[in-house]
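Participant: just coords:
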């Protein structure tokens, strides 16, 4: 990310943390979160990974590596898909954008290099697959909120407002070339924009000048916990599979073989999902790994928690047999209620 973008964001009130290359906050968290729910906010997601997968075997390769149907996607289409281990444990949830001659993967923060190494293990001598890490040479911004289509229309891109989820096209904004994709990465309306790193400043300026309220990473984390989007290191680990993480929408059950397919198919066929990701409405924040209790018995564990104006909301895995939506639990000596997550999808568990 170029200094021009950071200078622009600093002038808008951005505060940066030493370990994070994007703004943690703009000092306006409450207003930015309100804009994401009822107006339009813009978040710098340039620290999320971007991997370009190219050459003639790219779709077949990704089809065999991840959970969703890839080979049927056409240029301009995309999907969410999950990288899993051979035993069906989660590595990362990524969004794939298919172009005419390549596929761009938007990974979770810090996951580009591990996924590059993971995929490289499965590229054999005859495979025509090339991997390129574009994280450092591009920026990624997401506009979030019900007024996102109106903002794009203001920038001359009104036709994208009704495009299918994850569909994308190249457009020109503020004189720079931008890939604009339908989807915010949450169960909120929005669009994700990816451009060359040196275009970051003009693009960010165009979005904020058009009325998007800057949202820092702290605000994004609040939204993603409220929405129930799992991240590696918290909800996506070797302890959980994507069915438990409520990522059914990113899984194809009729696509054939892929790494981890046998385990996931068996769990779905025999309804063997033993725990599920839920939200917890709390009076005060708690630490990750705090046990979730019912009548003195541990039924789960907290994975993430953020403060809110009403107290706090957490994500946690709860045993399926213990219950789900509406369940009363105890967390760190506080009573809590299990709530649903807008980002979650649960297959046969939905009923």
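Facilitator: Yep, it's here. These figures come from a predicted structure and were not determined experimentally.

Participant: from here on, contacts and neighbour counts on C-alpha atoms
Facilitator: OK.

Participant: any idea how far the biggest strand by length in the chain is from the chain center?
Facilitator: Identified as the longest strand of the chain according to DSSP state E is strand 297-308. Averaging C-alpha positions (C-alpha atoms, centre = their mean, to the nearest Å) puts strand 297-308 20 Å from its chain's average.

Participant: and the helix or strand that comes right after it, how far out from the chain middle?
Facilitator: Following strand 297-308 in sequence order, the next helix or strand is strand 311-319 (DSSP states H and E). Taking the mean of its C-alpha atoms, strand 311-319 sits 18 Å from the chain's own mean (C-alpha atoms, centre = their mean).

Participant: related to what we said a few turns ago, the longest strand of the chain to strand 311-319, inter-axis angle?
Facilitator: On the basis of axes from the mean of the first three to the mean of the last three C-alpha atoms, to 10 degrees, strand 297-308 is oriented at 150 degrees to strand 311-319.

Participant: and the contacts of strand 297-308?
Facilitator: Strand 297-308 is contacted from outside by 221-222, 225, 234-235, 284-293, 312-319, 322, using C-alpha atoms under 8 Å, 6 or more residues apart in numbering.

Participant: what does stretch 332-344 give?
Facilitator: For stretch 332-344, contacts defined as C-alpha under 8 Å, 6+ apart pick out 186-187, 226-229, 245-248, 278-283, 286, 290-292, 324-330.

Participant: how does it look with 6 Å?
Facilitator: Residues from elsewhere that reach stretch 332-344 (C-alpha atoms under 6 Å, 6 or more residues apart in numbering): 187, 227-229, 246, 279-282, 325-330.

Participant: sort out for me which of those are in strands.
Facilitator: Per DSSP E, the contacts of stretch 332-344 map to strands at 279-282, 328-330.

Participant: below is an additional structure, to be compared with the one above:
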């Protein structure tokens, strides 16, 4: 029997593990796992002006989401170019879904968007009570979902953050490709009343096991994929987190664009988020200072153990000290600077 352990993380209850975090991690890397993702916030944006409104408040080009199933990862920034949040958007079934990290309702993205509605026909609807969230991750994720359900397009053909609709058993679902662990992954939006039934169907297919937050975070950090609320916060500019893929430099004006554009064309960020490959078998402590030639040049934001027993971290390094291949120190440990993607 599995032993579920839960904790409150960023104000939301999450399943930390189901009794064997190591097996859960191995499932993400070499098999297929089912993850409870109910901590994430699901909102729907409607109204004739809502696309234009969001276009002026995020760094990505929302106009590229005209096709059914189109999606993206993007960011919202303030007038100083610093994060309000990151978010995933998905145009599906004639609605626009906003997928947010926990804690974004009152002071985060939803409040940010609502505060910019003046006379526009734009509304934001909280779907957390009616929509449950599940995730399926691992090399066998697409095959397992295809075996359990029927979808409008082949899941293996979905581009990152694009989606489709379908059915698992008698229940309608929406699926979005979310490669957030360095491998294949999909997030499901399912009717709240159907969640347990869908879980049972999925767990009967393809040797799928349950996995929790600890295994997911380990895989994510190992892969060098930053997350808002961990490596990124309201003091960071998206360019400092190397999130160029979430920025459309050729779109029209949006809040914070001047700062983003100035950094891109004229300047170099004061710091950059990097992976740190630790030498030896000891883990550095979170928030540790990163040094080069005895001078503090950065700080550690996250740490994880790789599948082969080594340790990696993500941290911000100041300008002139973040080139891949540079050697730095974290306490008594030595580390090599590497790009974010593993």
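Facilitator: Structure received. For clarity, every value in this text was computed on a predicted model and none was experimentally measured.

Participant: on average, how far is the longest strand of structure 1 from the matching bit in structure 2?
Facilitator: Strand 297-308 of structure 1 differs from its equivalent in structure 2 by a mean of 1.9 Å after superposition (mean C-alpha distance after the TM-score superposition for structure 1).

Participant: got a ChimeraX select line for the buried ones in the ones in strands among the contacts of stretch 332-344 of structure 1?
Facilitator: ChimeraX command restricting those to the buried ones, with burial defined by 16 or more other C-alpha atoms under 10 Å:
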select :279,280,281,282,328,329,330
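
Participant: what's the separation between the aligned residue in structure 1 for residue 139 of structure 2 and residue 183 of structure 1?
Facilitator: The alignment partner of residue 139 of structure 2 in structure 1, by TM-score structural alignment, is residue 146. Separation of residue 146 of structure 1 from residue 183 of structure 1 (C-alpha to C-alpha, to the nearest Å) stands at 12 Å.

Participant: for the two, indicate the residue with more neighbours.
Facilitator: Between residue 146 of structure 1 and residue 183, counting by other C-alpha atoms under 10 Å, residue 183 is the more crowded of the two (23 against 18).

Participant: how about the more buried one, what's its match in structure 2?
Facilitator: In structure 2, residue 183 of structure 1 lands on residue 178 (TM-score structural alignment).

Participant: can you give me the helices in the stretch 1-150 of structure 1?
Facilitator: 3-11, 29-38, 58-65, 112-120, 148-154 (DSSP state H, counting those that start in this stretch).

Participant: again, but for the stretch 201-350 of structure 1
Facilitator: For the stretch 201-350 of structure 1, applying DSSP H, counting those that start in this stretch gives helices covering 217-227, 261-269.

Participant: could those helices go into JSON lines alongside distance to residue 196 of structure 1 and mean neighbour count?
Facilitator: Formatted as JSON lines, the helices of the stretch 201-350 of structure 1 follow (distance: least, C-alpha to C-alpha, whole Å; neighbours: other C-alpha atoms under 10 Å):
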{"stretch": "helix 217-227", "distance to residue 196 of structure 1": "21", "mean neighbour count": "20"}
{"stretch": "helix 261-269", "distance to residue 196 of structure 1": "36", "mean neighbour count": "17"}
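
Participant: quick one, which of those helices gets closest to residue 51 of structure 1.
Facilitator: helix 217-227 (21.2 Å; C-alpha to C-alpha).

Participant: tell me the counterpart residues of the closest one in structure 2, please.
Facilitator: Per TM-score structural alignment, the counterpart of helix 217-227 of structure 1 in structure 2 is residues 213-223.

Participant: the matching stretch vs structure 1, average distance?
Facilitator: For stretch 213-223 of structure 2, the mean deviation from structure 1 after alignment is 1.4 Å (mean C-alpha distance after the TM-score superposition for structure 1).

Participant: residue 188 of structure 2 pairs with which position in structure 1?
Facilitator: Here residue 188 of structure 2 is matched to residue 193 in structure 1, going by TM-score structural alignment.

Participant: which strands and helices sit next to the host helix or strand of its match?
Facilitator: Using DSSP H and E, residue 193 of structure 1 sits within strand 190-196. Judged by 3 or more C-alpha pairs under 6 Å, 6 or more residues apart in numbering; DSSP states H and E, strand 190-196 of structure 1 is in contact with strand 138-144, strand 176-182.

Participant: mind redoing it with 10 Å?
Facilitator: If you count contacts as 3 or more C-alpha pairs under 10 Å, 6 or more residues apart in numbering; DSSP states H and E, strand 190-196 of structure 1 packs onto strand 41-44, strand 138-144, helix 148-154, strand 168-173, strand 176-182, helix 200-209.

Participant: average offset between that strand and structure 2?
Facilitator: Superposing on structure 2 and averaging over aligned pairs (mean C-alpha distance after the TM-score superposition for structure 1), strand 190-196 of structure 1 comes out at 1.2 Å.
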